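> Model the following, please.
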Amino acid sequence: MTISAAFSNALSGLTASGRASGVISDNIANALTPGYAKRSLELTSNATAGQGVRVLGVVRRTDPVLTDNRRSAEAMSLNADNLARFHADFGALIGPSDNPGSLTNRVAELEASLITAASNPSAPSRLDATVNAASDLAQSIRSAGTGLRDLRTRADRTIGQQIDNLNGTLQDIEALNARIRRVQLSGADTASLLDQRQQLVDQVNTIIPVKIAARDHSGIALYSEGGAILLDGSAATLSFTTAASAEPHMTQANGLLSGLEINGMAIRTEGGASPIRGGTLAANFQIRDELAVEAQQNLDALARDLIDRFADPAVDPTLAAADPGLFTDAGAAFLPADEVGLSNRLELNAAVDPSQGGNSWRLRDGLNAAGPGAQGDAALLKAMSAALTDPRALASGNLGTGVMTAGGAATAMLSITSQASAETEQRASFAAATFTEFQRIEQEIGVDTDAELQSLMQIEQAYAANARVLEVVGTLMDTLLRI
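All right, here's what the predicted structure looks like:
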């Protein structure tokens, strides 16, 4: 080997070692950085000069199939987590069986207070206690209805926020596509830009699960798993209008709640055929348009059942057919055509409530009685107690097809909610475990800091060896010049 060849080999080796150490330093520094992919230096023999090595560039190491699986698992996990949180929140609104303020316990308190009052109908304190128990029950149902409306409104507002986020992120990816193309054509390194784009794609994926299609010059197109075009050349524009409040009577079908449009085209938002299925956006549409609506129907059915049980003239002879009973629709008689949102309007009849100017003795003598009757007459109180515990089929809702008491209806609602909560929590746990496993596998093929440090030590040795060769070459040249 000639002196010049040795010099060239050592110099190219030093250059390669310097670049390699920089790549490894970046790997170690960004081992925990989201979206960062491991880099490696690609080398080849220096065919042009006929000696030494040449740096081809820095290669970004990723596994597209594994990344796609991890993204699908993450979207599924977040979707399930949103649904589980809704059921848990609604379950808290109606209260578990061990909560004194739960609907089941409020019904039981009213039943017990009616029995107690019937045992001594002349005692005003017992009549007042019954009024309070009935008022507490109406308040609990009304609070649950208000809380359910708030959950639905939260879902609607979250949809609006996610749509704004999606539009901005898709535009950022479009801009990055163009920038990556320019940088690549200039021959510069695009790895950092690719990391940024992967982070943005991950953000889109949590809202709408996506599939990636490669385009020229490292560009990408994004499609939802349901087939909607989110970005191909230019970013799609998603449109949605947030409501001030998602009231019970408001739905997407009647036009009072907004649907979703992509580039001006209406998109199906429910079911397995929805183009946006699988992510947090689909979960919030499902909460707003399906789960909360069904929960509202059941809560309204429970409120209607209470109204119907006490508005029967056979129970209270002082009532006419159109008169409100012990429970009312915002103070008025209930009309079946106005059932939607009834739970939010359920109130105790003011005629029996001393706090509203009424008289508790009307529980004993009749809601429309002209005046107090015989203080020892417990007939009406017993009739009310019997009405509360009378097995009957509910006129609406999905709490069951058989006959049930008022307490049984409340228990059925609690059971349905608890079962739904348990099932969605189980799915969320499974989905979270799946995502965690894919995340672990992806990290394993990512930056291994121990391996990177070992490589760095080898590079340092190679650097020292090449430096030693240069030192020897320098000594030889000095010796030749002195001859």
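> switch to C-alpha atoms for all contacts and neighbour counts from now on
Noted.
> how about the helices of the chain, start to end?
For the chain, helices defined by DSSP state H occupy the ranges 3-29, 64-94, 103-119, 124-185, 191-207, 280-286, 292-310, 342-345, 362-365, 379-389, 406-444, 449-482.
> Include distance to residue 233 and mean neighbour count when you put the ones you listed into a markdown table, please.
A markdown table is the format used below for these (distance: least, C-alpha to C-alpha, whole Å; neighbours: other C-alpha atoms under 10 Å):
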| stretch | distance to residue 233 | mean neighbour count |
| --- | --- | --- |
| helix 3-29 | 31 | 18 |
| helix 64-94 | 21 | 21 |
| helix 103-119 | 55 | 22 |
| helix 124-185 | 7 | 20 |
| helix 191-207 | 15 | 19 |
| helix 280-286 | 24 | 25 |
| helix 292-310 | 38 | 23 |
| helix 342-345 | 49 | 26 |
| helix 362-365 | 72 | 25 |
| helix 379-389 | 65 | 20 |
| helix 406-444 | 29 | 18 |
| helix 449-482 | 38 | 14 |
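> here's the other one to compare against:
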Amino acid sequence: MSMFSIGLSGLNAAQNALNTTSNNISNVYTPGYNRELTILGQQGATAGGVQVNDIQRQFNQFVASQLNAATSSSSALATYENQISQIDNLLADREAGLAPLMQNFFSSMEDLAGAPSDPAARQGVLGTTNTLTAQFRSFDGYLQDMQEGINGQISDEVTQINNTTEQLATLNREIALARARSGEAPNSLLNQRDQLVAELSERMDVRLNIQDGKSYNISLPNGQPLVAGTNHYRLEAMDAPNDPQRTVLGYRDSGGSLVAFLKRRWKLRSLSPETSIKDATGEGSS
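Next up is the predicted model:
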């Protein structure tokens, strides 16, 4: 190889490295993008110049898995706190909450105990009782509306999860085809797949198993598969057979925003006066 060819190989390698750097800068704010590095190597056995061996994606699977697990837990807590705070604001309001009404009710009862024959004291008890009862009914209606809203959110979460798992299965197929054609998968497809795994982890606690170092298999903590190679398995939110007001799922989950909605829905039912009466008589469940 001539000195001109060797010099040209160096220019080409430098141009590729500059292109990689430019691509990194351009995608600095692209969600899911991983920085790339140009790997250079000697061309030929002796004095063959330089060549680009690979455009390597800077991605650490262990770090990503730890981050996804932390994201799942954080998302569950943040979503639960955001939702349950609405109940706290409703019940703990110093002016419109239960505390002032309960205080007025017990004060009227004390007045009646001190003067049982006083018509004004009796009327005071009736008035505070009616006010407290009306407020309980109002709170119950509000909690029922919140429960219906949460059921809708659960259904939306399940739809998003199903869409994500379907995209993951499609990417597994596209990556396998790309590897069959060129021996390597485009970094853009790998970035998209890892970004989808991260988004899925925000919604639920999942387990990732990389088959043969290539295909992604996603499952629930109990082992139920969501993505197996190019196949995906759909989840379904449905009304509970014994309680149409409840939305149930066919699996157990311990993290992510979906489980936070489920926890909050359970909390609403435990706060509902109607539900509490049913549970006390053994006719209902929360």
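> So for residue 215 of the first structure, which of the helices of the first structure sits nearest?
Residue 215 of the first structure sits nearest to helix 124-185 of all the helices of the first structure, at 9.5 Å, using C-alpha to C-alpha.
> Nearest approach to residue 44 of the first structure belongs to which of the helices of the first structure?
helix 3-29 (10.3 Å).
> Reformat the helices of the first structure as a markdown table; add distance to residue 267 of the first structure.
As requested, these are exported to a markdown table (distance: least, C-alpha to C-alpha, whole Å):
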| stretch | distance to residue 267 of the first structure |
| --- | --- |
| helix 3-29 | 42 |
| helix 64-94 | 19 |
| helix 103-119 | 38 |
| helix 124-185 | 13 |
| helix 191-207 | 15 |
| helix 280-286 | 11 |
| helix 292-310 | 20 |
| helix 342-345 | 31 |
| helix 362-365 | 54 |
| helix 379-389 | 46 |
| helix 406-444 | 26 |
| helix 449-482 | 46 |
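> Of those helices, give the one that comes closest to residue 50 of the first structure.
helix 3-29 (9.0 Å).
> other SSEs contacting the closest one?
Applying 3 or more C-alpha pairs under 8 Å, 6 or more residues apart in numbering; DSSP states H and E, we find helix 3-29 of the first structure packed against strand 39-45, strand 53-60, helix 449-482.
> could you dump these to JSON lines with distance to residue 138 of the first structure?
Listed next are those as JSON lines, based on distance: least, C-alpha to C-alpha, whole Å:
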{"stretch": "strand 39-45", "distance to residue 138 of the first structure": "64"}
{"stretch": "strand 53-60", "distance to residue 138 of the first structure": "63"}
{"stretch": "helix 449-482", "distance to residue 138 of the first structure": "62"}
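> looking at the ones you listed, which is closest to residue 168 of the first structure?
Here strand 53-60 is closest among these (C-alpha to C-alpha), at 26.3 Å.
> Now that closest one: buried residues?
For strand 53-60 of the first structure, burial by neighbour count (16 or more other C-alpha atoms under 10 Å) applies to 53-55, 58-60.
> go on, stretch 219-235 of the first structure?
Quick answer for stretch 219-235 of the first structure (16+ other C-alpha under 10 Å): 219-226, 228-232, 235.
> These into TSV, with extra columns for distance to residue 469 of the first structure?
Converted to TSV, those look like this (distance: C-alpha to C-alpha, whole Å):
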residue	distance to residue 469 of the first structure
219	44
220	46
221	50
222	52
223	55
224	57
225	57
226	61
228	60
229	58
230	56
231	54
232	53
235	55
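> which residue in the second structure lines up with residue 168 of the first structure?
Per TM-score structural alignment, the equivalent position to residue 168 of the first structure in the second structure is residue 163.
> Check residue 142 of the first structure too.
By TM-score structural alignment, residue 142 of the first structure lines up with residue 137.
> mind listing what the alignment partner in the second structure of residue 223 of the first structure touches?
Correspondence of residue 223 of the first structure to the second structure, assessed by TM-score structural alignment: residue 219. With contacts taken as C-alpha atoms under 8 Å, 6 or more residues apart in numbering, residue 219 of the second structure has the following neighbours: 206-208, 225-227.
> Tell me the one of those nearest residue 15 of the second structure?
residue 208 (37.2 Å).
> need the contact list for that closest one.
65, 216-219.
> can you do 10 Å?
65, 197, 216-221, 227 (C-alpha atoms under 10 Å, 6 or more residues apart in numbering).
> want to try a markdown table for these, with distance to residue 181 of the second structure as columns?
Putting those into a markdown table (distance: C-alpha to C-alpha, whole Å) gives the following:
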| residue | distance to residue 181 of the second structure |
| --- | --- |
| 65 | 29 |
| 197 | 25 |
| 216 | 19 |
| 217 | 22 |
| 218 | 25 |
| 219 | 29 |
| 220 | 32 |
| 221 | 35 |
| 227 | 23 |
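> from those residues, which ones fall inside strands?
Using DSSP state E, the subset of those located in strands is 216-219, 227.
> Greatest separation within those residues: which pair is it?
216 and 219 (9.9 Å).
> picking that back up, looking at the first structure, which of the contacts of residue 219 of the second structure hold up?
Counting by both residues aligned by TM-score structural alignment, their matches' C-alpha atoms under 8 Å, the first structure reproduces these contacts from these: 206-208, 225-227.
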